[in-house]
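Provided below are the primary sequence and the corresponding predicted coordinates.
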Amino acid sequence: MAPRVIPVDPFDLVIFGGTGDLAQRKILPALYRRFCGGHFPEEVRIIGAARADISTEDYRQMVAEGVKATLNEHGPGAAGIPEFLRRVTYVSLDAREDRGWEPLAAQLAEVEPRPIRVFYFSVGPGLFGPLAERLHRHGLSDEDSRIVVEKPFGHDLQSAKALNATLAAHFTENQIYRIDHYLGKETVQNLMAIRFGNMLFEPLWNSQYVDHIQITVAETVGVAGREEYYDRAGAMRDMMQNHLMQLLCLIAMEPPAKFDPDAVRDEKVKVIRALDPVEPYHIVRGQYNAAAGGKGPDLTYRETVGNPRSSTESYIALKTHISNWRWAGTPFYLRTGKRLVARSSVINVLFKDAPHSIFGEEAGRHANHLKIRLQPNEGITLSVTIKEPGPGGMRLVDVPLDMSFATALGADGKNPPDAYERLITDMIRGNQTLFMRGDEVAAAWAWTDPIIAGWQARGDVPKPYDMGSTGPGDADLLMRRDGREWRGINP
């Protein structure tokens, strides 16, 4: 049965940086899919704003090409594009000057009563302050307006605090939506449903029963197209501090009293603040090199960024603990990297062995294993122990109970909403559950900064690893020292 469609209230959405890559590849296609899904009322207006001196018709053509490039066989076709474009206009303006702001104000003033106004800052963090100040100066925002800001939310704790203060000078916390697209993924949201909607798991979700938890986000792509930013950021700032931190929070947090934005985010902040510092010998950094055997034409990391002496990591793995009653003594292993053997985002929850085996040593060791696949082939696998069929005694074997979302949910599972579709709809409805709060961002940087400062002080350099591998060998040693092994990157 198709889900019931509940349209949002009328709104104006202004996309600063509307001609940019993010707007064309993600934001506008997501808006088109929600428009085709019946979520938008007739009164919706979408205004692209950027420095380019082009007409609305030129912009509409650009939007149409961007939307068409994202269409696939499972989603809406191109038939709705002309109707969608009727709601799209364009204003040429400069974020640092007053050029173009009066025409934008005139467009927004054309509609009364004033609808919800959402201002999407699809620009670099350096423009957040000037945009917020000019929105305030020209009277374009009120207490019902919302601003959306993309990561990176600072480069360290000091810059994150400064950025929060800049935004807070013109907007309250409940108006600021810090977007991390990972939180919009259906399977990421399912982490909460799995944990708090199933009595089967929650009583076992603690250090008494869980041996350890692994979180892996592996990518096959390199850093081409992001060279300048990435060589300043690295995997720790680009992925670990935000995406993997969010997954860790959702998998480890206490049950909130209710599914309420602040209740959920309160529990996430508690997890971050309970994280132990990471010991130097519990960190492995890597940088991708040539493919094994010198095969393949791809550039190495240093060749890609044009810096033959770069010490920036394209891979990081670490071990940490959460010092609270639920998780004391349970290690969490996190890793992420580029140019690895396969694209895979997965959370592995490894349960402890049974306290006593009645089947004898010959039955071997068997422990339950919950695997939550975030991408690709989204789904859940629970490994359980059964008797191997046939005569000859009680021989045990582990078998998977496998649930693929695409199989179990039919058409809805094969074509889940894009992360930006969910997040944009939530921001219009005023639901901040899946958006990061200012104190959450600051807490994440407070944990991250000493780790980075530590390896810089020691002069550590990343370990080389082959493209198309699972990462540097030292990451495997990190696990083997504890008698464990990584799971989750499958070619």
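Okay, I see it. Numbers count the residues shown, from 1 in each chain.

can we go C-alpha only for contacts and neighbour counts from here?
Noted.

would you say A457 is within a strand?
No: A457 is assigned helix when assessed by DSSP: H, G, I helix; E, B strand; the rest coil, not a strand.

Isn't I372 up against T381?
Yes: the criterion here is Cα atoms under 8 Å, and I372 meets it with T381 at 6.6 Å.

Show me the strands in the stretch 301-450 of the chain, by range?
315-321, 331-337, 344-351, 369-375, 379-387, 396-404 (DSSP state E, counting those that start in this stretch).

Can I get these in TSV including mean neighbour count?
Formatted as TSV, the strands of the stretch 301-450 of the chain follow (neighbours: other Cα atoms under 10 Å):
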stretch	mean neighbour count
strand 315-321	23
strand 331-337	23
strand 344-351	22
strand 369-375	21
strand 379-387	17
strand 396-404	15
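
Out of the ones you listed, which gets nearest to G430?
Shortest distance between G430 and the strands of the stretch 301-450 of the chain, using Cα to Cα, is found for strand 369-375: 25.9 Å.

Show the secondary-structure elements that that closest one is packed against.
On a contact count with 3 or more Cα pairs under 8 Å, 6 or more residues apart in numbering; DSSP states H and E, strand 369-375 meets helix 186-196, strand 344-351, strand 379-387.

List the contacts of the longest one.
The one in question is helix 186-196. Here helix 186-196 makes contact (Cα atoms under 8 Å, 6 or more residues apart in numbering) with 182-183, 201-202, 247, 250-251, 255, 373-374, 378-379, 416-417, 419.

From these, pick the one nearest V399.
Of all the contacts of helix 186-196, G379 has the smallest distance to V399: 16.0 Å, by Cα to Cα.

Would you mind measuring from Q432 to P29?
Counting by Cα to Cα, to the nearest Å, the gap from Q432 to P29 is 22 Å.

Same question for N377.
From N377 across to P29, the span is 22 Å (Cα to Cα).

now swap in G293 and tell me
G293 is 41 Å from P29, where distance means Cα to Cα.

These two: who's more crowded?
Neighbour comparison, G293 and P29: the larger count goes to P29, with 23 against 7 (by other Cα atoms under 10 Å).

Identify the residue spatially nearest to the more buried one, adjacent ones excluded.
Using Cα to Cα, 6 or more residues apart in numbering and skipping the chain neighbours, the partner closest in space to P29 is V67 (4.9 Å).

burial measure for that neighbour, as a count.
Neighbour number of V67 under other Cα under 10 Å is 23.

got a list of what it touches?
Contacts for V67 (Cα under 8 Å, 6+ apart) come out as 24-25, 28-29, 32.

okay, those in a markdown table with distance to G390 and secondary structure next?
Output for the contacts of V67, formatted as a markdown table (distance: Cα to Cα, whole Å; DSSP: H, G, I helix; E, B strand; the rest coil):
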| residue | distance to G390 | secondary structure |
| --- | --- | --- |
| Q24 | 59 | helix |
| R25 | 55 | helix |
| L28 | 58 | helix |
| P29 | 55 | helix |
| Y32 | 56 | helix |
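
putting a second one here so we can go through both:
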Amino acid sequence: MTPRTSAYATNPLRHPEDRRLPRIAGPSGMVLFGVTGDLSRKKIMPAIYDLANRGLLPPGFSLVGFARREWADQDFAQIVHEAVKEHSRTEFREEVWRQLSEGFRFVPGDFSDDLAFDRLRRTIEELDVTRGTGGNHAFYLSIPPRFFGDVVQQLQEHGLAEERPGTWRRVVVEKPFGHDLESARELNASIGEVFPSGSVFRIDHYLGKETVQNILAMRFANSMFEPIWNANYVDHVQITMAEDIGIGGRAGYYDGIGAARDVIQNHLLQLMALIAMEEPTDFDADALRIEKQKVLAAITLPKRLDRTTARGQYAAGWSGGVKVAGFHDEEGIPASSTTETYAAITLGIDNRRWAGVPFYLRHGKRLGRRVTEVAVVFKRAPHLPFHASATEELTQNALVVRVQPDEGLTLRFGSKVPGTSMEIRDVTMDFAYGGTFTEASPEAYERLILDVLLGDPPLFPRHEEVEQSWRILDPVLEHWARQDEKGKHKPEPYAAGTWGPSSAEAMLARDGRTWRRP
């Protein structure tokens, strides 16, 4: 009689380590500092509900809110209810909400209030007993970075950061991770005194986006790209994050921060690292981090920053058919502000794969449309055996990764136009997530919060990556600050609804290139 074969041996889809199977968090809870902020209301709370709705949270999951409000538990539950109804991705189901809301608690107090942290400790202990959270808690600091050190010290002093055998404690921090290299090191040191590096999760929500993760799949699951993914074939790379909105009500945060600190230092440099990194040995956190750090360490700045960087401020104009105010007319922005709302920089990578290939990074507000994309632009064919007039409308081949919106990939190449003459024109092959997969992509915060609860850190930048990013950006910021002190070359105005200042166009024109119009 033939021995009965294990189901795992005959069906690899059922292997217990198969990453395609849903990963469900074990007994755990989360403490949310900053529950009254926009991020909590629009992203974090809805993501927690969506995870519960998808069956990815344990039945006893708890959520504790901490803020300076005289709320009872039911008041906090109502706040979460409103946020979920307005912003959740999945449908609202009463039975899911009822089970989830039973684990809601609220602790009033501020970050210097010892009594409040004592109440928080007792609340967590009560949840361990009544909800079965098992001593496993994540502390989400959705608060300004200047308070990170205060909160983690309070957590330590009240025994909240202590991991007992068989339990875990983790801390989640939002960007910005400092405002320069020195402050980033100080911030990392203050958090590192309380939580070990493996328990610190720095949220960069762009790394949780499905299309960003697809960069790794596109590069390393397909043999067609690797042979041409180098300086022999790639002419340059453009990484763009464009927003059609202004600063809104964020003047207090944005003035003094600016486009480069807000987006280039984190989102765009992380995208650059994923595009340029070597193949990791596998996709666990350590292997990915090693390869990203190698790229970041090899990034170089040109010598002439006055010719290879650009910055601007949006002026009044038309956006989406509506007349909008300029940056200096926004409430809370002084007329003397030199904070940039548009930033573009040129970077190189000093290694064998990318030597000589410029990477152009840009971010701006009040631009022509909302779009984030990575465009890998290839060199022209060394010889075109066609009459010059046949290829007048032929540009360079390009592979474009669309991060948002309309997530997908586009490949641009030349094709013959139907007819008797030999005329070649650009065409595109397009892959869109929405048109290929029936399941909607989860929000980035769903993936990242679940990874925190699972203790799975591949999508979270470590402190070494943060410090490398500031090493790259600090000389640019210092160069701009010196220009401001001399009273020359201040941020150039650009009309709202356009694609940025003329200095950014000139930056690429000096290299014989132009920006893409997404």
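Arrived safely. Keep in mind the model is a prediction, meaning the values are calculated, not measured.

Which stretch of structure 2 lines up against the strand or helix carrying the residue nearest to P29 of structure 1?
According to DSSP states H and E, V67 of structure 1 maps onto helix 56-68. Under TM-score structural alignment, the match for helix 56-68 of structure 1 in structure 2 covers residues 73-85.

thinking again about what came up before, quick check: the gap between the residue nearest to P29 of structure 1 and N242 of structure 1.
V67 of structure 1 sits 28 Å away from N242 of structure 1, going by Cα to Cα.

List the residues that contact the residue most central in space within structure 2.
Nearest residue to the geometric centre of structure 2 (Cα atoms, centre = their mean): Y206, 2.2 Å. By Cα under 8 Å, 6+ apart, the contact list for Y206 of structure 2 reads 212, 267, 444.

try S190 of structure 2
Contacts of S190 of structure 2 (Cα under 8 Å, 6+ apart): G149.

Could you find the closest non-adjacent residue to P491 of structure 2?
The shortest distance from P491 of structure 2 to any non-neighbouring residue, by Cα to Cα, 6+ apart, is to G312 (4.2 Å).

quick one: the alignment partner in structure 1 of the one you found from A235 of structure 1, how far?
Using TM-score structural alignment, the equivalent of G312 of structure 2 in structure 1 is G286. According to Cα to Cα, G286 of structure 1 stands 9 Å off from A235 of structure 1.

anything in contact with each of these two?
Common neighbours of G286 of structure 1 and A235 (criterion: Cα under 8 Å, 6+ apart): 313-316.

Count residues in the vicinity of E70 of structure 2, would you?
E70 of structure 2 sits with 11 neighbouring residues when counted by other Cα under 10 Å.

could you list every residue that touches the residue lying closest to it once chain neighbours are set aside?
Once flanking residues are discounted, E70 of structure 2 sits nearest to P108: 6.0 Å by Cα to Cα, 6+ apart. Counting by Cα under 8 Å, 6+ apart, P108 of structure 2 touches 66-71, 116.

And for E378 of structure 1?
Counting by Cα under 8 Å, 6+ apart, E378 of structure 1 makes contact with 187, 372, 404-406.

do D306 of structure 2 as well
By Cα under 8 Å, 6+ apart, D306 of structure 2 has no neighbours at all.

where does it land in three-state SS?
helix.

likewise the one 4 residues further on?
Look at A310 of structure 2: counting by three-state DSSP, its state is strand.

Give me the number of neighbouring residues for it.
Residues contacting A310 of structure 2 under the criterion other Cα under 10 Å number 28.

That one and M507 touch, don't they?
Yes: with contact defined as Cα under 8 Å, A310 of structure 2 reaches M507; the gap is 7.1 Å.

what residues are shared contacts of those two?
Joint contacts of A310 of structure 2 and M507 (Cα under 8 Å, 6+ apart) do not exist.

wait, what's in contact with the aligned partner of F259 of structure 1 in structure 2?
In structure 2, the residue paired with F259 of structure 1 is F283, using TM-score structural alignment. F283 of structure 2 makes contact with P458, according to Cα under 8 Å, 6+ apart.

ok, now how distant is F283 of structure 2 from K323 of structure 2?
47 Å.

next one: M422 of structure 2
Computed as Cα to Cα, the M422 of structure 2 to K323 of structure 2 distance reads 46 Å.

What about the counterpart of G197 of structure 1 in structure 2, how many residues nearby?
Using TM-score structural alignment as the criterion, G197 of structure 1 maps onto A221 of structure 2. Applying other Cα under 10 Å, we find 12 residues neighbouring A221 of structure 2.

now do R517 of structure 2
R517 of structure 2: 7 neighbours (other Cα under 10 Å).

try T339 of structure 2
Using other Cα under 10 Å, T339 of structure 2 has 21 neighbouring residues.

and F327 of structure 2, what pairs with it in structure 1?
In structure 1, the residue matched to F327 of structure 2 (TM-score structural alignment) is Y301.

doesn't N289 make contact with that match?
Yes: with contact defined as Cα under 8 Å, Y301 of structure 1 and N289 form a contacting pair (6.4 Å).

which one of these two has more residues nearby?
Shown here are Y301 of structure 1 and N289; by other Cα under 10 Å, Y301 has more neighbours (27 against 20).

Could you find the closest non-adjacent residue to that one?
Nearest to Y301 of structure 1 is Y288, by Cα to Cα, 6+ apart, at 5.6 Å.

Matching D38 of structure 2 against structure 1, which residue comes up?
Applying TM-score structural alignment, one finds that D38 of structure 2 aligns to D21 in structure 1.

no, scratch that, I was asking about G256 of structure 2
Match for G256 of structure 2 (TM-score structural alignment): R232.

Hmm, E313 and its match touching each other?
No: counting by Cα under 8 Å, R232 of structure 1 stays clear of E313, with 10.0 Å between them.

Name the residue in the two with the higher neighbour count.
Shown here are R232 of structure 1 and E313; by other Cα under 10 Å, E313 has more neighbours (26 against 15).

What's the match for that one in structure 2?
Matched by TM-score structural alignment, E313 of structure 1 corresponds to E340 in structure 2.

these two touch, right, that match and Q313?
Yes: with contact defined as Cα under 8 Å, E340 of structure 2 counts as touching Q313 (5.4 Å).

Show me the common contact partners of the two, please.
Taking Cα under 8 Å, 6+ apart as the criterion, E340 of structure 2 and Q313 both touch P491.

Wasn't W318 of structure 2 part of a strand?
Yes: when classified by three-state DSSP, W318 of structure 2 is found to be part of a strand.
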